[in-house]
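Trainee: What follows is a predicted protein model with its sequence.
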Amino acid sequence: MAAVTLKAVATKIGRTHANLLHHFGSAAGLHRALAEDIAATVSASISEAIGKRRRGEASERDVVDAMFDAFHAERVGELIGWVALTRQREALEPVIDTIRTIVEDFRVSSDTRPMDRVTLGLVLMAIGDSLAGDEVAGATGLPREAVRDDAVGLIKGIVGDSSN
């Protein structure tokens, strides 16, 4: 995202710098809009998988796959890395709001299980996987899919095995 400047985006889409400045207000505004778009896409994908799981149409692994795939496709690890490096924490707000939504989606009103702990673990694993999954898996000699298996184990370890 560091290269996502108003000038670079304006050139890429055939608009003027002034036009984008009017629309987004600043480069920070453009970055926030980008983060909002990423967060909305990730949230929709994960919410859909959670809904299918509740209806018995999907497994825990399907939910994990949806989360990891969305984080990877939308390059969430890179977004968070960029935010950390540039110290522009306000750009993280859309992602933080999405995480809150995931916790709410995971938790049914009558459910007393610690879904916040499940979400914390899954999100941190998915961020790491989206940022350097291939490299870390290669260094361990394990297939990249192993972390997804571990994520399912995390769910079952915290809330129990619902397949019984």
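Mentor: Received it, and whenever you're ready, just let me know what you need.
Trainee: rest of the way, CA atoms for contacts and neighbours
Mentor: Will do.
Trainee: Which elements pack onto the helix or strand harbouring residue 85?
Mentor: Applying DSSP states H and E as the criterion places residue 85 in helix 76-86. Judged by 3 or more Cα pairs under 8 Å, 6 or more residues apart in numbering; DSSP states H and E, helix 76-86 is in contact with helix 115-140.
Trainee: Give me the distance from the helix it packs on to the chain's centre.
Mentor: Mean-position distance between helix 115-140 and its chain equals 10 Å (Cα atoms, centre = their mean, to the nearest Å).
Trainee: Next up, a structure to set beside the first:
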Amino acid sequence: MTDAEPLRTKRRKRQAGEAREEGLAAARALLLEGGPASVTLANVGREIGMSHTNVIHHFGSAEGLQSALMGSMIRDLAGALDEAVLHLKTDSAAPSMLVDQVFDAFDEGGAGQLAAWLVLSRESDHLEPIRQAVLDLVAAVREKLAEDAAADDRMRSIVLLIAICAFGDAVIGPQLREMLGLDAEAGRRLVAQILPSLILPGR
């Protein structure tokens, strides 16, 4: 998509909050479809049928738009991790559920592309808000699957492994799976298979 393409959505009047939310939704879709370079004021305006001037009014600048998008996606990622914690406390199929929750957040939720963007642009400080969500997830994994207060290091390593695998699967997984002739679920299926042996070693 180029800045010369026509508006995709007919212009209409919106409340300020509605316009901002539509802008963020469009920016997220652009990020997932075309990467960080596609997240521009002009492209967002085109997607939601809003003039360049109005997009600037709601976000201030391209940097303001990108910062707002990062904040929105970070909140969603923290929410997904919190959701995983809640499920861990009630769901008997905890290992596979945990893998699905984290993989979904990094893939469908766009956290993989967001994390790559933040790291490559040296903006990793934006990830700080998910710190407590990650620590809560470690504690929930320990409580549900190990029940051993001394297992913190192992639980942290397990969460790290799942997150790194989910990140890699979201960023380059489709290309690697195509090269290897594997289906879309291959990565998460592999992690779910090895997770029980990591949680309860020797069993």
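Mentor: Looks like it came in fine. The structure presented is a predicted model; accordingly, all values stated were derived computationally and were not measured.
Trainee: follow-up on the earlier one: following the helix holding residue 85 of structure 1, which helix or strand shows up next?
Mentor: helix 93-106.
Trainee: centroid residue for structure 2?
Mentor: Nearest to the geometric centre of structure 2 sits residue 111, at 1.8 Å (Cα atoms, centre = their mean).
Trainee: OK, contacts around that one?
Mentor: The neighbours of residue 111 of structure 2, taking Cα atoms under 8 Å, 6 or more residues apart in numbering as the test, are 73-74, 77, 105, 167.
Trainee: Now do the SS call for residue 161 of structure 1.
Mentor: coil (DSSP: H, G, I helix; E, B strand; the rest coil).
Trainee: and the closest residue in space to it that isn't next to it in sequence, what element?
Mentor: Nearest residue to residue 161 of structure 1, sequence neighbours excluded (Cα to Cα, 6 or more residues apart in numbering): residue 155, at 8.0 Å. For residue 155 of structure 1, the host element (DSSP H and E) is helix 146-159.
Trainee: how deep is residue 107 of structure 1 tucked in, by neighbour count?
Mentor: Per other Cα atoms under 10 Å, the neighbour tally for residue 107 of structure 1 reads 16.
Trainee: In three-state terms, label residue 56 of structure 1 for me.
Mentor: Under the three-state scheme (three-state DSSP), residue 56 of structure 1 adopts coil.
Trainee: With residue 70 of structure 1 as the reference, measure out to it.
Mentor: Taking Cα to Cα, to the nearest Å as the measure, residue 56 of structure 1 falls 21 Å from residue 70 of structure 1.
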